[in-house]
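The sequence and its predicted three-dimensional model are supplied below.
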Amino acid sequence: MARDQKAKAKKEQLKGKAKESVGRTVGNESMTVEGRAERAKGDARQAKEKTKDAFKH
């Protein structure tokens, strides 16, 4: 289960980074903000999984 969550976090981070880059390139501030939010969500999910792993061992 944790592996699935880690993969989901990485996917969100990459998707957010791509959306942010495209938004910045085309000058779409809304898309840039969405990308940042998505990347932050992925970062938070990854941090949660790392914390769970730390307490598991």
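Here it is on my side, so go on.

From here on, just use CA atoms for contacts and neighbour counts.
Noted.

which SSE is residue 24 in?
Per DSSP states H and E: residue 24 is located in helix 2-26.

May I see the buried residues of stretch 8-27?
With burial defined by 16 or more other Cα atoms under 10 Å, the residues of stretch 8-27 counted as buried are 9-10, 12-21, 23-24.

ok, structure two:
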Amino acid sequence: MAKDQKAKAKKEQAKGKAKEAVGRAVGNERMTTKGRAEQMKGDARQAKEKEKDIFKH
């Protein structure tokens, strides 16, 4: 289960980076902001999973 969540976090981060880059390239501020938001969502998910790992050991 934790590996699934970690993979989902990485996927969200990568998707967000891509969206942000495309938004910047075409000058779409809304897309850039959505990309940043997705990256932060992925960062939060990853931090949560790391916390769980710490308490497992």
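Looks like it arrived, so ask away. Note that this is a predicted model, so its numbers are computed, not measured.

returning to that earlier point: mean distance of the helix holding residue 24 of structure 1 to its aligned residues in structure 2, please.
Helix 2-26 of structure 1, aligned to structure 2 and superposed, deviates on average by 0.2 Å (mean Cα distance after the TM-score superposition for structure 1).

Let me see the contact set for the residue nearest to residue 30 of structure 1 when sequence neighbours are not counted.
Closest residue in space to residue 30 of structure 1, ignoring its immediate chain neighbours: residue 23 at 7.4 Å, by Cα to Cα, 6 or more residues apart in numbering. Neighbouring residues of residue 23 of structure 1 by Cα atoms under 8 Å, 6 or more residues apart in numbering: 29, 30, 31, 32, 35.

just checking, what packs against the longest helix along structure 2?
Taking DSSP state H as the criterion, structure 2 has its longest helix at helix 29-56. With contacts taken as 3 or more Cα pairs under 8 Å, 6 or more residues apart in numbering; DSSP states H and E, helix 29-56 of structure 2 sits against helix 2-26.
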